[in-house]
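Asks: Sequence and computational prediction follow.
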Amino acid sequence: MKVKICGIRDIKTALSAIESGADALGFVFAQSKRRIDPEEAGKIIHQLPEDLLKVGVFVNETKETIEKIVEIAGINVIQLHGDETPEFSCGFSLPVIKALSVGSAEDLSKLDEYSNEYFLLDSPKGKYRGGNGVSFDWSILNENLLLGKKIILAGGLNPENVAEGIKAASPYMVDVSSGVETEGKKDLGKIKRFIDEAKSMEKEEVK
């Protein structure tokens, strides 16, 4: 099971997450309490392994701004977390994660409108588009709609419920931000526990 730790803002957290087994790190360039400047993100990313997925998170941003930040920060995956159209979402040279807010089973029908490499299923938006620590109803996930798609499960995941989420959704990857924080800051112990829990599901499936 692949794991993405989102909302990275310092090199210590980034390296600790990688050491614990993270496959992807997320850097938020949209309005958020976890927002990071492209230049600061670039300083961190410059010290990370080349094959790691370094994801830039954007919300309803212009193509020009996204491409400029890609160049400055050195991210290698774009995450679109707003109301971007299918046409806009497939207009980049880098792989794109299209995030969809899932409040009902009907929301999953949007999966067929897009042709991106990855789809991130998140809970409905709160104050921010993501990172709100709330899960959506995993029972509405339809296997037929998800078939053949690289699904990233997000929204309200934490070390205590990630195993349950993986069982319910059988995702390609799980994504966490607030669920591995203590008092609004990334907690290295929680990050390790989250990754261990997620990776242990892979071992159970092999048995």
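Replies: Thanks, I have the structure now.

Asks: From here on, just use CA atoms for contacts and neighbour counts.
Replies: OK.

Asks: Span of stretch 72-80 from start to end?
Replies: Distance across stretch 72-80, first residue to last, is 18 Å (Cα to Cα, to the nearest Å).

Asks: what does it rub up against?
Replies: 38-43, 45-46, 53-60, 70, 89, 94-99 (Cα atoms under 8 Å, 6 or more residues apart in numbering).

Asks: do stretch 25-32 as well
Replies: Contacts of stretch 25-32 (Cα under 8 Å, 6+ apart): 4-9, 14, 34-38, 41, 52-59, 128.

Asks: From what I see, Val3 and Pro171 are in contact.
Replies: No - using Cα atoms under 8 Å, Val3 makes no contact with Pro171, being 10.3 Å away.

Asks: how many neighbours does the closest residue to Pro159 other than its chain neighbours have?
Replies: Spatial nearest neighbour of Pro159, chain neighbours left out: Phe194 (4.2 Å); criterion: Cα to Cα, 6 or more residues apart in numbering. Neighbours of Phe194 under the rule other Cα atoms under 10 Å: 27.

Asks: quick one: Phe194 is in a helix?
Replies: Yes - judged by DSSP: H, G, I helix; E, B strand; the rest coil, Phe194 forms part of a helix.

Asks: Would you enumerate the residues in contact with it?
Replies: 158-160, 162, 180.

Asks: Buried subset of these, written for ChimeraX?
Replies: With 16 or more other Cα atoms under 10 Å as the criterion, this ChimeraX line picks the buried residues out of the contacts of Phe194:
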select :158,159,162,180
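
Asks: Could you dump the contacts of Phe194 into a markdown table with secondary structure and distance to Leu121 added?
Replies: Listed next are these as a markdown table, based on DSSP: H, G, I helix; E, B strand; the rest coil; distance: Cα to Cα, whole Å:
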| residue | secondary structure | distance to Leu121 |
| --- | --- | --- |
| Asn158 | coil | 15 |
| Pro159 | coil | 18 |
| Glu160 | coil | 19 |
| Val162 | helix | 14 |
| Val180 | helix | 18 |
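
Asks: try this one next to it:
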Amino acid sequence: MQVKICGITRPEDAIMAVTLGADALGMVFYPHSPRCVSIDRAAEIAAAVPPFVTLVGLFVDADAAQVREVLDRVPLNLLQFHGAESADYCQQFGRPYIKALRMKEDLDVAGTMARYPQARGLLLDAFRPGVPGGTGETFDWQRVPRDSGRQIILAGGLSPENVAQAIAIARPQAVDVSGGVEASPGCKDERKVAEFIRAARCRV
């Protein structure tokens, strides 16, 4: 099970998460998020990360020029789009990307996934009106498609206490956590990160 720790705001948290076994680290470039980082801070974090760890940049309906400015300064391996971005928008940067889908009750999950055929993965997150992510809320894991043939990343309210159950039900290829392993917004808790990764990789 691959694990992404998102909302990294400090180099020391990045190093800690990787040491504990995280496969990917996410940095948020959405100004309204309490976990948003500047380009300078993101570059500092990236410089501290060892090779073979995937660096992910999260954007929400960002101006394309903003994304390119970040890419000019920060060596991101993967882009994560959390808004209403079209497939054409996501593909214009020449980088692998994942598309987040907010699991609104009436969402046609399979149909929406099909609109992003080039996406490296689809991240399924909880829906709250007006909030593009980071709600700390879960959704019905039974709604995750089992036989889509796509790489599914499960997010939304995951924690050390529920991640094993979530994986057992949803059977994703990866899990993504932010608030569930924090001491405060943007500051990761080493014990929680360790417990989360351990629980995510326990066979259920």
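Replies: Good, I have the coordinates. The model shown is predicted, which means the values in this text are computed figures rather than measured ones.

Asks: Can you pick out the residue with more neighbours from Val3 and Pro171 of the first structure?
Replies: Set Val3 of the first structure next to Pro171 and count neighbours by other Cα under 10 Å: Val3 wins out with 24 against 21.

Asks: Quickly find the element holding the equivalent of the more buried one over in the second structure.
Replies: The alignment partner of Val3 of the first structure in the second structure, by TM-score structural alignment, is Val3. Assigned by DSSP states H and E, Val3 of the second structure falls within strand 2-5.

Asks: Mind listing residues that contact that strand?
Replies: In contact with strand 2-5 of the second structure (Cα under 8 Å, 6+ apart) are residues 17, 22-26, 173-178, 197, 200.

Asks: can you give me the strands for the first structure?
Replies: 2-6, 24-28, 53-58, 77-80, 96-101, 118-122, 150-153, 173-176, 181-182, 185-186 (DSSP state E).

Asks: which stretches of the first structure form helices?
Replies: 11-19, 38-45, 63-73, 86-89, 143-146, 162-169, 188-206 (DSSP state H).

Asks: how about the strands of the first structure, which one is nearest Lys203 of the first structure?
Replies: Proximity to Lys203 of the first structure, assessed across those by Cα to Cα, is greatest for strand 2-6 (12.5 Å).

Asks: Mean distance between the closest one and the second structure after superposition?
Replies: For strand 2-6 of the first structure, the mean deviation from the second structure after alignment is 0.3 Å (mean Cα distance after the TM-score superposition for the first structure).

Asks: contacting residues for the residue nearest in space to the middle of the first structure?
Replies: Central residue of the first structure (Cα atoms, centre = their mean): Asp175, 4.4 Å from the mean position. With contact taken as Cα under 8 Å, 6+ apart, Asp175 of the first structure is in contact with 3-6, 152-155, 157.

Asks: What is the equivalent residue in the first structure for Ile197 of the second structure?
Replies: Per TM-score structural alignment, Ile197 of the second structure is aligned with Ile195.

Asks: isn't its match right up against Ile18?
Replies: No - applying Cα under 8 Å as the test, Ile195 of the first structure and Ile18 come out as separate, 9.9 Å apart.

Asks: And the two? Which one has more around it.
Replies: Taking other Cα under 10 Å, Ile195 of the first structure and Ile18 do not tie; Ile195 has more neighbours (26 against 21).

Asks: any idea how far Ser177 of the first structure is from the more buried one?
Replies: From Ile195 of the first structure to Ser177 of the first structure the distance is 12 Å (Cα to Cα).

Asks: Same check on Val102 of the first structure?
Replies: 18 Å.

Asks: Those two: which is more packed in?
Replies: Legend: neighbour count by other Cα under 10 Å for Val102 of the first structure and Ser177, higher for Ser177 (26 against 23).

Asks: Determine the number of other residues adjacent to the nearest residue to that one once chain neighbours are set aside.
Replies: Sequence neighbours aside, Cys6 is the residue nearest to Ser177 of the first structure in space, at 4.9 Å (criterion: Cα to Cα, 6+ apart). Neighbour count of Cys6 of the first structure, defined by other Cα under 10 Å: 24.

Asks: OK, contacts around Cys6 of the first structure?
Replies: 25-28, 175-177 are the contacts of Cys6 of the first structure under Cα under 8 Å, 6+ apart.

Asks: let's go with 7 Å and repeat that
Replies: By Cα atoms under 7 Å, 6 or more residues apart in numbering, the contact list for Cys6 of the first structure reads 25-27, 175-177.

Asks: With Glu113 of the first structure instead?
Replies: By Cα under 7 Å, 6+ apart, the residues touching Glu113 of the first structure are Pro86.

Asks: Over to Ala17 of the second structure?
Replies: Contacts of Ala17 of the second structure by Cα under 7 Å, 6+ apart are Val193.
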